[in-house]
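A.B. asks: Below: sequence and its predicted model.
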Amino acid sequence: MKHHTCFHCGLDTKDTEVIIFDNKPFCCNGCKTVYEIFSANDLTCYYDLQQAPGATPKEIEGKYNFLDNSKIIDQLLEFNDGKTQIVTLYIPHIHCSSCIWILENLNKIHPAISSSIVNFGKKNIRITFNSEAISLKDLVILLNSIGYEPFISLDDYSTGKKHIDRSLIYKLGIAGFAFGNIMFLSFPEYFEVNEFWLDQYKPLFRWIMFAFSLPVVFYCSQEYFISAYKGLRSKILNVDVPIALGILVLFIRSTIEIIFNYGSGFFDSLSGLVFFLLLGKFFQQKTYTFLSFERDYKSYFPIGITKITSEEKEESIQVYDIKKGDRLLIRNEELIPVDCILIKGRAHIDYSFVTGESKVVKKTSGDKLFAGGKQLEGSIEVDVLKTVEQSYLTQLWSNDVFKTDKEQSFTSITNNISQYFTIAVLSIALITTTYWLLVDSSKALNVFTAVLIIACPCAFALSAPFTYGNILRILGNKKFYLKNASVIEQLAKINTIIFDKTGTITANKDTSINYEGIELSPEEESLLKSTLRGSNHPLSRSLYNLLKEHDILPLDTYQEYLGEGITGQYKKNQIKIGSAPFVGYAADTSTLNTTVHVSSNDTYKGKFTFYNAYRKGLSQLFNKLKKQYDLAILSGDNAGEKENLTKLLPAKTKLLFNQKPEDKLEYIKYHQSEGANVLMIGDGLNDAGALAQSNVGIAISENVNVFSPACDAILDASKFNQLYEYIKISKTALKIIKWSFVLSFIYNVFGLYFAVTGQLAPVVAAILMPLSSISIVSFTTLATNIAGRKLK
């Protein structure tokens, strides 16, 4: 029978009985079954991305019976509302683009799976599924049936520990041990010492060096060979191709030399090369881990939540101060930051922030609510079950469900450059080796190996991620929280800045309010305060804090109309608060200030006039920004503040009033069509559409737990006057990357000169290569830290 490799997993089938299906060879029925599943669901594109990318499914009958236990399932699930469940599973077999593609298309294999998102770096998958149609156990069995069995350790889940991969440390230790011993055994060869015993046992020493090199090549270097092989199989020249080629050439040449007694070979250079490569990788891994730690556990969102004290008073605290047993007030449009139990009120929860599906779930007193849900009707009171997971909100905010076209990955730039760089390096290596074979063949091998090693674009590829990672950390410490690194690049490109007015350039705490009209009865004032309690609009919050203390009424109905107003009803009494037309009053032209009107049972009562206080440093901020950017203010209020703003702001600032949320979105869309890169700054509530449409959307946070996945950054209101410096440091980040590219290029040109002229030994090149990576990372870290010190 003709020799084949399995079409699905690539296993050699010469020693097994080949199964032919659809004119394709398979090593076993398991691989054939996976192919049939993919074919039946029109997923055979899986094999177009990589050749033989799959794994043979394992027999797991009874292995996951423990997933029938509801208590164990609760430990594993991130989210569970009785129907929709979310779980994150670790899958060791994830290794290529085909794996990502098939795992993110699980919904085509089973309709109960609504979304599946792969984190390639961590080799895990976050799956949202309908538990009424597929159980967690069946989901795990399904993953195994297509060759992606999850690794589930109950000990890890119950203690919160994560699987730690120490393979790099083991490889580094073995390579270092081999390198040291080979160098020691090579000393007589270095100094050409003539001595009887050395000459007598020289072959033995060389074979011992060969033995030490075996684990270095076949264990410590295996990732470079695997990566290079997969890249070449996919017709991609990645950065590991020249490295693997250099290691292979050194090993084969050295082995030939000792077999035929031509010399001692280059086992010292070989082991040194691998040791320093792994040392550079270890340094890189540690630095990435540090940056990840800074990002996940120290960059808290400046989101305020209202805590109800034991004295029934309301106080604003930050989310990371929430403790188990606290009672919280969740207003309309607020995000639930922790798992909790509903105590009071009607909960209408939108979990789209967690699941990506906009579907309202109704809950009653005593029901469990999960972190990430958004309350949509009035206010509720909850009892806290868990403290905030420090990285949970970051995880939700960065959910791939909410990614849009405006996000461009910076890594693709360096990857593309690295690919062309590799082609150039291989070309230089072949040309120079050919030249030295003709001129001095003894130098040809050293030149070939040195060129491959010295010109590795690792340092080149590290510049952007390390720079952006450190900038994320620095800005997070300054209370400016970016969704991801690509926002830095987008922020550096903006040329137009648009501000909302109320709650963005105005400071709610310092606003003064005056009432004109018919005096409200105690019942009406109590109903008014109870209705305002459910709203998160800046004017509602200011007015709520002004009113006297009243017993809070359990509203029968509550409704908020974006850009117009709110209504509340208790028994037969109804109250409306908002614009003049909303409450049934003629258009108000008697005042130039912001006003909120009130009607009770369709009878107009009066109006509250707000005298705005603008944020500290507003005028200075706009004067800095006007030199480089087109500025505009879009406000939903009337033109009452136009005269004040005209005096306060630069002459060319555009001022537009009576703008509805959809008007703001269209204004941004129009300017983008004219070539503008727009930064929108709003309060995250009425401005969600405008924030999503803009190139970069920033939500201002001032003791308010309102933001949406539409925004790209969250700025603490106390740092509003530092906005210019934050934009400036994003431009500085791009300059740092460009300078690090220049330094990397200079290093490569300098190193290549000595390599192609035969003046650079492979072991020296192996030392210089990780040093170049370390120097680039040190430069970007130092430069970004210096830039960060200028921030207040």
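C.D. replies: Sure thing, it's come through.
A.B. asks: Going by C-alpha atoms from here, please, whenever you check contacts or count neighbours.
C.D. replies: OK.
A.B. asks: For stretch 245-252, buried residues please.
C.D. replies: 245-251 (16 or more other CA atoms under 10 Å).
A.B. asks: putting a second one here so we can go through both:
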Amino acid sequence: METQIAGKVHCYHCGEDCNTVSIQLNDKAFCCEGCKIVYSLLNKSGLCEYYDLNQNPGVNQKIAVRQGKFNFLQDEKIMQQLISFKDETQSHVTLYLPQIHCSSCLWLLDNLSKLNENVISSKVNFVRKEVEIVFDHTKFSLEQVAVLLTSIGYEPYISLNDLGKKKPRVSRKMIFQLGVAGFCFANVMLMSFPEYLGLEKSEQYLQYFFRYINLVLALPVFFYSSQPFYVSAWGSLKQKFLNIDAPIVLAIFVTFFRSLYEVLTSTGSGYFDSMTGIVFFMLIGRVLQDRTYQRLSFDRDYTSYFPIAVSVLKDNREIPTALPDVKVGDTLLIHNEELIPADGIVTRGHGYIDYSFVTGESIPVTKEMGEIVYAGGKQKGANIELLVIKEVAQSYLTKLWNNGDSQKKERQGKKSFVHSLSRYFTIILFSIALVTAAYWAFVDPTKIWSSVTAILIVACPCALLLSNTFTNGNVLRILSRNGFYLRNAETIEEIAKVDSVVFDKTGTLTNAHKHDIEYIGEKISKETEQQIAALASQSNHPLSRSLADFLGKNTASKVYNFKEKTGKGTSGLIGNHNVAIGSSEFVTGYKSAHEEGTRVYVSIDKHFIGYFTFKNHYRQIESCIDQLKNKVSLSVISGDNASEKSALGKIFGSNSKLLFNQKPDDKLAYIQSLQKNGKTVMMLGDGLNDAAALMQSDVGVAITDDSNNFTPASDAILEAGKLNKLAGFIRICKLNKQIVIASFILSIIYNIIGLSFAVQGNLSPLIAAILMPSSSLSIILLTFGASNLLSKYEL
């Protein structure tokens, strides 16, 4: 049976409303032929278990994929750059599928071999929304793989950026280093039990045996697992800056060489357990932190937005051409929903160009033959032909991007407060060591070496680094779990300093693809509504599509004598009535003065009956704004006109600043003016027109409806649906510093206890073995517990 909720029939495949129940198969209703075809394909292959895992798990198939869309995958040069491995029969390729969203997707894509026997295997990376496919290229091409995925609702997103450097992944080397450190640490602790328990003299040969085993186990930790700290410390010293890793490296060196001396001279067992423990716990924090934010790529450029190839017309033939090969003078064929990759002049057809990503304007603009179209827009409607006047790398889009990139801040100059604490900690530590050495020089010179090295071992700032690394790592994990992905741990501290929040409007506060529609005019019957819906359904204009969806798309009624005037409106004969919808001039014959917002006028039999108003659909942000009002200053800067000023004024209040008709340079200048007044600015935007302002701001947050799709370079990525949690995210980042300081105070207590023994020159291996792990474990428990409790309270 079809899915039915509150009297409405819902598509069995994707769950969307079925405005007609005439599309059926096996007593199941579908919203379109595309969804019906996908169900039929899965049913034929015995894969209908897909629908048992989740209700309506499929992706809507109303927009048909153009035939020949993946012809560019026949290009050998492109194939070589996409395929990761190839032998005589098999090819391996990894494709990004943004439609992956649930366990049904995972199950279906793991069973691609059942849909086509030429697919040898498929493996899904759910977090990265990628599928690795192994196929028999002697019988099945890469193009056919893309077509197969598209046919079941998972069209691969293949961008120009895929031909270059791949997304960064967590370092495998660091994982191996962590594994080596963990293995050696556990075994050194085990081999140290004879020392902890105090063996009898008759069994002391075992002590010497275990000491040398510990030495052997410590060698790979010292020379291999500790490398990340050596590299970091050396890099900071070259920059004449003492970072947190420098004293850590000093502690590792002192611990290792002190232990080496004791073992070789048979004067003690050393502190190999402490040294390996330091490295092991430090690496855990580093890996945890890296895994949190390396799933996303923040430093993206225009190649991430552009497709790999475009259709070039030569000798009346459509030839797929790689974008780098497109030259000035080429004629491009741009299909519906395709991106315009280079500046050009329309030579055939009518353009409805959606520039929302570039300018922030949500309503497409009309372009006639002879007019210039800029790169970055999307064609909404029938095919157009475009004469390229600038190469891809010289287009308006790339210049706008590069303008933003030139404003990128020198983040290297910003140092964590932990580095300042570490510097003071190191100074105090060295001072205590010098005073202790001077004291024992007069009292008992034989204790100088043992007391000084014991101080450097016990009082190393590893607990400080642990508290910061583990707290930041866990906070990064908590935020990402809630749809807020930060570039790195330093961004947490920058967010904690924010005292001014600036919002872009279109696509950030509003959903660029949704409108709130209201009818104003004479009362109309249900039949008239269906006639208007039938006419609107015939047009590809975004406003007509929105109106058709609002009224309930009607494809059953026949429209005769259909006419469409580009950018003006449409008309047609439905039943016995002549219906027209469009601009005021098209419908009524005169232009409307002082028209507020966007309107679609309607006439029946040349009699004007009213109009539909289209207003921006605002996200649920009222509670978030209310929480932010009294804590930070708020601003809205928009590329749109001021038609929404009153609506925004109600949400943000009279104390907030609202600016409209703002160009990219205006947004950048506004951010700079706030910073000159001493403000720490967080900017939230979604389009390329926001790129310069995002980069200039202290914290640039890209708002996206798809966290894995293209976003401007930023410090953070926030899923649009989680914008209402922004106030909670900021509070968590502010409290993060307090957790770090609290855990640091705890570590100081441990250090005082250890130092009280160390300065006396009588610190035993047993006390060191107890202090080091207990300090580290308590820090881990405190940071994880506090940050998890905080997230439950704030989110």
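C.D. replies: Sure thing, it's come through. Just so it is clear, the structure is predicted and the values come from calculations on it, not from any experiment.
A.B. asks: The buried residues of stretch 245-252 of the first structure in helices, which ones?
C.D. replies: 245-251 (DSSP state H).
A.B. asks: Can you lay out those as TSV showing distance to L634 of the first structure?
C.D. replies: As requested, those are exported to TSV (distance: CA to CA, whole Å):
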residue	distance to L634 of the first structure
L245	60
G246	61
I247	62
L248	64
V249	66
L250	67
F251	68
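A.B. asks: Just flag the most distant two among these.
C.D. replies: With CA to CA as the measure, no two of those lie farther apart than L245 and F251, at 10.0 Å.
A.B. asks: Aligned to L768 of the first structure, what sits in the second structure?
C.D. replies: Superposed on the second structure with TM-score structural alignment, L768 of the first structure falls opposite L771.
A.B. asks: so where does that match fall, helix or strand?
C.D. replies: Using DSSP states H and E, L771 of the second structure falls within helix 765-794.
A.B. asks: Superpose on the first structure and give me the mean offset of that helix.
C.D. replies: Mean deviation of helix 765-794 of the second structure from its aligned counterpart in the first structure after superposition (mean CA distance after the TM-score superposition for the first structure): 2.0 Å.
A.B. asks: Next, the angle from the helix of greatest length in the second structure to helix 765-794.
C.D. replies: Of all the segments assigned as helix in the second structure under DSSP H, the longest by residue count is helix 726-758. With axes from the mean of the first three to the mean of the last three CA atoms, to 10 degrees applied, the angle from helix 726-758 of the second structure to helix 765-794 works out at 170 degrees.
A.B. asks: just to revisit the earlier point, tally of neighbours for the match of L768 of the first structure?
C.D. replies: Neighbouring residues of L771 of the second structure were enumerated by other CA atoms under 10 Å; the total is 17.
A.B. asks: just checking, it touches I749?
C.D. replies: No: using CA atoms under 8 Å, L771 of the second structure and I749 do not qualify as a contacting pair, with a distance of 10.7 Å.
A.B. asks: Okay, whichever residue in the second structure pairs up with A459 of the first structure and M772 of the second structure: tell me how far apart.
C.D. replies: With TM-score structural alignment as the matching criterion, the partner of A459 of the first structure in the second structure is A463. Using CA to CA, to the nearest Å, one obtains 9 Å as the distance from A463 of the second structure to M772 of the second structure.
A.B. asks: So these two - more neighbours on which side?
C.D. replies: Taking other CA under 10 Å, A463 of the second structure and M772 do not tie; A463 has more neighbours (29 against 24).
A.B. asks: could you pull out the strands for the stretch 301-450 of the second structure?
C.D. replies: Under the criterion DSSP state E, counting those that start in this stretch, strands of the stretch 301-450 of the second structure are mapped to 309-314, 317-322, 331-334, 344-348, 351-354, 365-367, 372-373, 378-379, 384-388.
A.B. asks: chain center to the longest helix of the second structure, what's the gap?
C.D. replies: Taking CA atoms, centre = their mean, to the nearest Å, one finds the center of helix 726-758 of the second structure at 29 Å from the center of the full chain.
A.B. asks: Contacts only, for the closest residue in space to the match of A459 of the first structure that isn't next to it in sequence.
C.D. replies: Once flanking residues are discounted, A463 of the second structure sits nearest to S747: 5.7 Å by CA to CA, 6 or more residues apart in numbering. Contacts for S747 of the second structure were tallied using CA atoms under 8 Å, 6 or more residues apart in numbering; they are 463-464, 775, 779.
A.B. asks: burial of S158 of the first structure, as a residue count?
C.D. replies: Look at S158 of the first structure: counted by other CA under 10 Å, it has 11 neighbours.
A.B. asks: what's the helix or strand it falls within aligned against in the second structure?
C.D. replies: S158 of the first structure is located in helix 154-159, with elements delineated by DSSP H and E. Using TM-score structural alignment, helix 154-159 of the first structure corresponds to no residues of the second structure.
A.B. asks: From the contact counts, what lies against that helix?
C.D. replies: The criterion is 3 or more CA pairs under 8 Å, 6 or more residues apart in numbering; DSSP states H and E, and the helices and strands that helix 154-159 of the first structure contacts are helix 70-76.
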